[in-house]
Structures are given as C-alpha cells and as structure tokens.
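Student: this is a predicted model, with the sequence first.
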Amino acid sequence: MQVLLTAINSKYIHTGLGVRYVAEYAKGAGHQVALLEETINTPILAVLERLMAAKADVYGFSVHIWNKPFVFRLLSMLRKLRPEAVIVVGGPEVAFAAERIFAESSAIDYIVQGEGELVFSQLLNALAQGTAIPAHIAYRSEQGAELNGGVTVIEDMSVLPFPYPDLEQVLAEHKIVYYECTRGCPFNCAYCLSGISRSVRKRPLAMVLQDVDRFIAAGAPLVKFVDRTYNLDEKYFLPMMEYLAKADTDATFHFEIKADILTERVLDFLETVPKGRFQLEIGIQSTNPATLAAINRKDDWARLAANVHRLLAFGNMHIHVDLIAGLPYEDLPTFGKSFDDVYNLHAHMLQLGFLKVLPGTQMNKETAEHGLLYMDEPPYEILATKYMPYEDMQLLKRMENVLDQTSNSGSFNHILEALMEVSWQGPFAFYKDLTAWWVAAGHYPQSHNTKGVAEILHQFITERFQGQEAAMLVEILRYDVFTAVPGWRPQWLQWQSDAIFDAVSAFWRNEELVRRFIPDYSFSSWRQIHKNYPIELFLNHWEDGREGNFLVMLDLTGAEVKKILLPEQEIL
C-alpha cells in the first residue's frame, strides 16, 4: 500500500515538522511512505500534478491555520480524479472539530484526532488488514461523524524518530530546521490550543542531545525549538542549554520562553553563552491586568521586565517580544499602554500580532461575551471587538506594517529614538503619528527595502521639522544609513567623503596609527581598503552627548559590521 504524506508550508524556507514525525514513524513500522512538501505559493495545479504522479493508495495531509483553504481545494480536486483513494487529514486545524470538518469537506475519509504518529500507523494497519478503525481516528458512518475516542497525545516521547532523514538536502535548500523536545503546555491561555493537553511530556535528554549533534554535524545554521514554553523545567532544559553553549558550532538555537520564571542560576549562565548561540522569543501579549486575567495568563511584570533588561545587557543574544491586539478588555488607550511598556524594554524586535479566534478555544466560546468579530475562514483574525472598533484595529494593522519596516528592521534605532525625543511623544503616540503620516503620504501598504525606508524617514523629517532640529535629525539618519547600508551614498544626505578624502588617505598611509584600530591590518589595494573600511565624518555626536564632529570607521570584514570611533583631532 503506497502512502503519500503532504505538508503545505507557508513559505519555501519552512519545513513540516509534524508530518515528518508521522512519516518517519510509519516508515519505521514497515509502511511505504513518501513525503511531499510544497507551499501555499506553489500553483495548486502543480501540486495536484505531483499528488497524481505519486499514484498513492492513501493520501495524508497536515492541515494548519495557514493552509486549510489551499488543502481543501486540493482535496476536492483529488477526490474527483482518484475516487478510490483514501484521504486522511490531521493537524491542529482539523483534529479538534471532526464533525465540522466532515461537513465542510466530503472528500475526507478519516481525521487523525491529536498527535498522529501512533494512530496513523495503526490506521494504515487497519486499512491493509481490513480490521476495525483504531481509536482516535474519526470517520464517517451512517449515523454521521464517529469521533471514536477523541483526541490523543504521545505519552512517551522516546518513541518519536529523528524527523530529518533528508537533513543534508534540507540544509542545501536553505530551509529552517524545526525541532521539539517537549509537547503540551501547563498553561491555559484562552486563545491557544496547546494547553488542551495540560501535561508536558519530555523527550529523554540523551535522545535530544543525539538529535542536536546530528544538526551540528550537518552544519545547520539555525535550529528553532517549537516547544510552547521551553524553560518550564530547569533540571531538563538547563543541561541542554549548557551542552549547546559548549558545542563546537556556529549554529543559532531559537527558544520560546517565559521570562518571568528565569532563575538567577539560569540568568548567570546565559550571560556566559557565546554571542549568537541562542535567540529568545518572549510572549508578553499584554500588560493590562484585566486582559491578562481574561486570557488566563499570570505574569510577574516587574520580574519579567527586569529579566529582559538583564538579558539585553548581556549583549550576546537576539531578544524578540510579542504583543497581541484584539484581546478582551483592551481598547486603544489600554493597548497603547501595553505597547509603551513592551517597547520600552528595547528588545531587538517587537512583533505586533492580532488575535486569532481559533475553533475550540476559550476565546471562540466567549465570542458573544466580548463582541468578537473575526474572519470566518482561516486565519480567523480579529476584525473588531466590543472594546476596540474596526477603525482602531485598522490603525494597529497599519502600525504593524510601519513598525516592521522601521524599528523591527534594526536599521534605524538612533533616528527613531531621536524622533521620539524631539517630538515629546511616547512610543505608541509616536508610531500612531508616524503611521498616520505614512499612510497619508502614500507609502502604505507597500513594502519598502532599507533604502526606501530611509528615504521615507528623510521625507518625514524635512516635512515635520525645520532649522537646526531638522539638520540634527538628518545627521542621525545619515549615521543609521551609513551603518545599515555601507557603500550607499544618496545625494539627499550631505556626505563628507570628499571633504575628508585627503585626511583619510593620510591616515591609511600611517600604518602605526591604523594598527591601533585594526591590529591585523595589512594593505591589499586602495579599492579593498575603501570597500572594507569606509570612514565618514558626522557633525553631531548625539550618542554620548558630546558636541562637535566625530569620525566613524566600519569594519566590514567579518560576519557583523563593527563600528570604530576614530580620534578626529589626530586625523583631520
């Protein structure tokens, strides 16, 4: 019996972790299983062609919030062309609502309810042998949908196989490696399905380290752990982190954590980790007490903020924080307070997300209570609530666009801080104002690269400010452009390269002076020198409050741009 399992990912760089586990477990159980990974951006008829070419007896699909419409269209076409084939679906978008899913798609024969590695293989056995359908596989009968035991979980994580037999190919195609060492969540966030299984199950640490060694040996640049709260059990995760910190690798490991439960021992350890080895994602969602109570989150904000500030001070890892708009009891002013609280942590990225009212969640059941208006189809995104009308929600959607292209790009930190300071505005008020201008100027909803955003910010400065204040802001923007896009010299910024050319040339001829700043300096060619070590003069020194000129040299020879301040009195 030929089996084809299909993952329709949201982007080419993604990998379908769940369906990979199911496929590898089934292969280990002796079934003939092939895996197909495509994306929602692939022409649907091209995907159908590959499904038909497989000539499978059983087709399985992993259904998620991002791919359900695409998959269901595929199922309809596949059923017409292969009426005799068995079609099975699983995944979070179908596992918890079998009756509704059967009603939505007549093409589906079976639904895997819950974590599918064991039960899918049992279903294949039953289909091959003509025996009874196993528990936790929903199916149709004359009486309607048979739920047949409900949702299941994998209690013993040691039974799961390594999900990347094709690891070298995955890395050659520059795809992200996802991995999980735990399943389940002890929390009960009202908008999430992960907490439905309140028990947290762990893969044995020795097995995790073996898996990680395979990622490291293959040269994986990034491994993203998908555990909902990685740092729940210090006795489990800390030895793992210590192992990863000592490993001989340039890989980065991504974890989602709860920052307010980090202990002093963990924080002391994280301070010692090699730069770039870890990156942390911290879900905050809101700082409004009424909102947090309504979504069943208990966060110690003071401790969370202190821990995030401390992590950032280490300077050795990327810190990403999250907010969710559209939650209960949060109107625009209270959301603005949450935004200010979280923005003022000064994390490297603030992701502004929007509530997804997922079927089966507490939020879905409380739709009427909170006046939730949301999309009927995936991604079920919030449109308005009784606390936040559509117009306010649309403002936040526009702000998300502007925030991602400015602050979250990491290229304009100095000018954004300066603009907030001279505008006498807090973060939310500033981005609200910038967003309104951005839209009115015709820059929304387009996406702009770094150069385009720089030009937009220059336009904003010249329209909103005058005289010395405008000149100072343009200088700060010029500094951000110099460090973010080395080698780019737009004419609308006043570059000093020609004015300092003779002094800079003399500097490069003074090898003793040069080696004070570049100890391993050796002359190659003038072209390489100017390419690898650009120098620029700036007319304000706002970073440390000093007045007057300052010289900056960039060292572009490594993986990261290094900024070196030069003594202008010795060079100019």
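Tutor: Received it, and whenever you're ready, just let me know what you need. As the structure is a prediction and not an experimental result, all values here were calculated from the model. Numbering: from 1, shown residues only.

Student: going by C-alpha atoms from here, please, whenever you check contacts or count neighbours.
Tutor: Fine.

Student: need the three-state assignment for residue 216.
Tutor: What DSSP: H, G, I helix; E, B strand; the rest coil gives for residue 216 is helix.

Student: secondary structure element for the closest residue to it other than its chain neighbours, which one?
Tutor: Excluding its sequence neighbours, the residue lying closest to residue 216 (C-alpha to C-alpha, 6 or more residues apart in numbering) is residue 249, at 6.3 Å. For residue 249, there is no helix or strand it lies in under DSSP states H and E.

Student: and residue 249, how many residues sit next to it?
Tutor: Neighbour count for residue 249, taken as other C-alpha atoms under 10 Å: 16.

Student: again, but for residue 156
Tutor: A count of nearby residues for residue 156, using other C-alpha under 10 Å, gives 11.

Student: tell me how far residue 404 lies from residue 350.
Tutor: As defined by C-alpha to C-alpha, to the nearest Å, residue 404 lies at a distance of 8 Å from residue 350.

Student: another structure for you, compare them:
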Amino acid sequence: MKTVLTAVNARFVHSSLALRYLKQYNPEFDIRLAEFSLNDNIWHMLDSLEKEKAEVYGFSCYIWNMEPILKLAEMLKKAVPNTFVFLGGPEAGCRAEEILKSYPFIDGVMVGEGEQTLKELLGRFADGILPDALPMIPGLMHRRAAFEPRRELDLASVPLPYTEEDLPLLQGKIVYFETSRGCPFHCAYCLSAAEKTVRAFPMEYVKKGLSMLFLAGVPLVKLIDRTFNYDNSRAMEILRFILEESRNTCVHMELEPQILTPELTALLGSAPKDRFQAEIGIQSANEKTLQSVGRSCNLKKIAENIWNLRQYGNMHIHLDLIAGLPYEDYASFGRSFDFVYHLQPDMLQLGFLKVLPGTPVCHMDGIVAQGFPPYQVISTKWMDPDSMRKLREIEAAVEMFYNSGAFVKTVKQLVSEDDRPFSVFETLAGVLVQAEKKGKRKRRELYSILYEVYGESLREALSEDFIRYNQNVPLPAFVHPQREKGFKDKTYQLMKNDVFCRTYGIVPDLARLRFERMDGKAYMMDYASGKLWNITMELDAEIDRC
C-alpha cells in the first residue's frame, strides 16, 4: 500500500520538515513525498500525484496554501475516487470539524502532532480495514467515529527527519530543523497560546541532527523553535556545538530579546561573520497593545539587548512589527515603527495581524479580518481601512527601499534630514504608488524618480546607491555619466598595476569590477567586496603619465 504525503510550499527554496518527520517515524510503510510550490501549475501537481496511484494521500496545510490544497484535493479525489485523502498541519487541525462538514472529498483531518496518528491509520489499512469501517484513532477526526485528542509525543521517540540520502535532494533549498516544540509565552495571536509547556528534544538528537546537516554542507539551517533562547544554558550548549562543528553553515534562530543574557549575547558575538542570523519579534512599542496580547514589555531592555547584539556586527538581525493589534492606531504604529527602525535592523518586516482560528485574538472585540486564509486584519476600532491601506503601501516601500538593501545611503540621508523614519517611508510609499501608476515598477527606474522628487540634494546618495546595487545596468542621466576618450584603456592599465591592486585589495577581474566617471569623479566598484572607491587621483595620474 502506497502513501503520498504532499506539501505546497510558499516558494521553491522552502522544504517541508513535517513530511519528513512523518516518513521517518513510519519506516515500515511505503511513503513517498511530493513537494511543490505555490508557483506550480495545479494541473502539473495533479498529474504528479495521480500517476503515483497511491491508496492514501496526505496534505500539509498552512494559511498560505490551504486554498490551493483544497482545490487540488478535490481534483485528486475525482481523478482517483477510491483513495483516502486526509489533511494535517496547523491550518487543518484548528478547522477539522468545519472542513469535514464543508468538503466531502476530505476523508479525515489529523489534529496535532501526526507521527503516531499516521502510524495507527496506515496500520489499520495494512490490517485490511477499509476506510468506510475505520474505527476511532486518537488524533484523527473523520466521519465514522467520535474524535479523541492525542497526547503529545515523547520527543525522545522521534527519529531525525533527515537521512544522508535525503539531503542531496534538498540542494538549493532552505533546510528546517527544531530543537524544541512549544513556547513559554502565550501571545494571543499565536497558535502557541494554547500550548502549556516547552518540550525539548534530547541534546544527543539535536547535536546528531545538526552535525549531519553541517557535514552535508547545507548553507542555511532555519531553527523553527518558537523561542530558541527560552532556556539560556541549553541555548548556549547548542550554540557552542554549532561554533565547534559548523564550518560554512549559517544557522537562523528566533530570539526573545528581553531574556537575552550577557553571556548568550557574548557567545553569539564571538561567532564568525554570518554564522548566525537572528529574527526578533518586537511587534509593537505600545505598552498597552503588548499587554493586551499577553506579551511582556520592557522597551528599554529590548533596545539595550538588541544594541548589545548589534555591536558585534557579525550577524544578520531581522526585526518584526505587526500592524492591526489592539489599541494601536495609525499614529501609535508610526511610533512603533520609529522605535524598531532606530534599532537599525538588517531587515524590518512590517507584517499584518493574522486572526488565526483557535487563538485568543479571535474573541477580542473590535477586530475585523478575512474569514478565510490568511485571516489578515482588515480594520480595527483603532485603525480604519484607509489607515490599513496606507500601511500596506508603506510595507511595499519598506520592502523596496529598505529591505532590498539597494537604497542604503539614500534612505540614511532622508532619515537624517527628517528624523522620523515613519514619515520618510510615508513619502516613499507615495512615490512608489505614483511610479506604479505610470507603469514604472522596475527598481532601476526608481532612482531617477527619487531624483525628480528630491532634486540635487539627494543626487550623490542616489548615484552611489545605483552603482553599488545595479551591476551591468547603464547609469541614469542624473548622475552625469561621462567617459572621455581612452577612459577604458586607462582603467585597464590601472588594473595591471600591482601597487594599485594591493592598495585596494582587488583582483583584476572585470566580472567583479566596474569603473565609471560620475560628476567628474572616477569611481571603482568592487562587487565581490561591496566596496565603492573614489579613484579620481589614481586615474588622473594614469592619464597624466600617458
């Protein structure tokens, strides 16, 4: 009997950890994995699944893929009527009863952890029990028996989700791993609010799994622990192991800033550059807002600990904000934005509240959200729809002008002149909206548009940002590009000069170097190091020599 477990990932580079847990926990059964992305054609997905001719199909469901999975499952059931189709994952589990009532092509829904539930389900089928006679199985909701919840797994019984044979198939993808399940905090907008405890995988399991990933040369491992540093001593033991064993693998983790200890911060700071990435959820700087959703709030401590982490300059730091939380109006959100911006994150994610079924925020008054995935907030009694629209426009501006990293000097200058980052991004959002109305959506066009808006005061910053982040793209007119006769030959001569190359630490390779003259000044951009040099004196000396 063949079983196919299916994931529709948000992007091609993502991979499904859940499917691998289910497969490795049940080695006695013939289980195949099928992974797609939201960009895949639904007919392609159907054809891939149908030709497997499996007796059982399972789908891993999240807010980003529920809609296409329901469509795919319906088509599959019509193509292969005698198969057993079940759903699992957080989006299915919290809606299990509704799904079975609304979608007759779904035969069952796994609620909670599915490893043992799948073992019992496939075991019953292997014993010859037909789907129509399926008895009660803890953790599986179906139409033939009453539902009984399943107790949480003993994590010591869970095998590693990856094998040495599996890892080469994940080349080019982000690999996920977890060292614990659950969360010590109970934020009202999170599914973890219902969880009572944190369960840790045995340390031997954690080290063995990470070692396997490091030996395989996986470039990025994302730890999906909801709060990696919930236990300081345990976190430090894992970090020390990573520092000892990893050579090229970067490890991404979610940290709670208020409980960051000086010892843990110093250990993170001792790592080689880009060995770690940290994602930190600030969510809001409004104390009443944070208290209303069950988050503790010590803004001074948050800022102090993040600055202590930043001072080492060796890791990417990603800070999150959530728009649409209780008691946060438009002006308050602007202050929250300014607070987070001034912490100088490498990435600032402006997200929107998702009112997930089964979370406490569902029962709060004054919040209006989509009634279907991803359940995003539409308005609140503190934030009207027009304000939400403005924030969505600002979100797009943050992605384009900040998170892209392509306007670093430009944005820094604008903020220094305004002193209110949120105000700057309100203006940039308006610029982006107008540009899109004119059909000018390409990033390289935005430099000229910003020059039209801000004029000469911003020209130098825009010019430097353009040449830094637009390799092989012709310079725009506002930078006053000029290449006198013989310019190219003289730059070749400079590259052959050993003293010049040693001075700037460059390799004479035009694939990584770019020479331009802008506003009468000569520049050399080294794309390998990310450094831009003013070489006017050297180039003019070379011209004089010739």
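Tutor: That came through, no problem. Nothing here was measured: the structure is a model prediction, and the numbers come from that model.

Student: and the residue nearest to residue 216 of structure 1? What does it align with in structure 2?
Tutor: The alignment partner of residue 249 of structure 1 in structure 2, by TM-score structural alignment, is residue 247.

Student: ok, its match touching residue 216?
Tutor: No: judged on C-alpha atoms under 8 Å, residue 247 of structure 2 makes no contact with residue 216 at a distance of 10.9 Å.

Student: which residues sit against the top helix by length along structure 1?
Tutor: Across structure 1, the longest stretch assigned as helix under DSSP state H is helix 467-484. Residues outside helix 467-484 of structure 1 that contact it (C-alpha atoms under 8 Å, 6 or more residues apart in numbering): 411-415, 418-419, 450-451, 454, 458, 461-462, 488, 493, 538-540, 542, 554, 561, 563.

Student: next: stretch 202-209 of structure 2.
Tutor: 155-156, 160, 162, 178-179, 238, 241.

Student: what do you get for stretch 172-187 of structure 2?
Tutor: Counting by C-alpha under 8 Å, 6+ apart, 12-17, 192-201, 206, 218-228, 230, 293-295 sit against stretch 172-187 of structure 2.

Student: please point out which parts of it sit buried.
Tutor: Going by neighbour count (16 or more other C-alpha atoms under 10 Å), the buried part of stretch 172-187 of structure 2 is 173-187.

Student: now that stretch, how far from the centre of its chain.
Tutor: Relative to its chain's centre, stretch 172-187 of structure 2 lies at 13 Å (C-alpha atoms, centre = their mean, to the nearest Å).

Student: one more: stretch 56-75 of structure 1?
Tutor: Between the centre of stretch 56-75 of structure 1 and the centre of its chain there are 24 Å (C-alpha atoms, centre = their mean).

Student: can you tell me what part of structure 2 that stretch aligns to?
Tutor: By TM-score structural alignment, stretch 56-75 of structure 1 lines up with residues 54-73 in structure 2.

Student: ends of the matching stretch, how far apart?
Tutor: Using C-alpha to C-alpha, the end-to-end distance of stretch 54-73 of structure 2 comes to 13 Å.

Student: and for stretch 473-486 of structure 2?
Tutor: 21 Å.

Student: contacts for that stretch?
Tutor: So stretch 473-486 of structure 2 is in contact with 448, 451, 459-460, 463, 466-467, 516-520, going by C-alpha under 8 Å, 6+ apart.

Student: just how off-centre is the longest helix of structure 1 within its chain?
Tutor: On C-alpha atoms, centre = their mean, the centre of helix 467-484 of structure 1 falls 30 Å from that of its chain.

Student: against which helices or strands is the following helix or strand past it packed?
Tutor: Following helix 467-484 of structure 1 in sequence order, the next helix or strand is helix 501-509 (DSSP H and E). Applying 3 or more C-alpha pairs under 8 Å, 6 or more residues apart in numbering; DSSP states H and E, we find helix 501-509 of structure 1 packed against helix 511-517, helix 568-571.

Student: neighbours of the nearest residue to residue 423 of structure 1 once chain neighbours are set aside, how many?
Tutor: Spatial nearest neighbour of residue 423 of structure 1, chain neighbours left out: residue 430 (7.6 Å); criterion: C-alpha to C-alpha, 6+ apart. Number of residues near residue 430 of structure 1 (other C-alpha under 10 Å) recorded here: 17.
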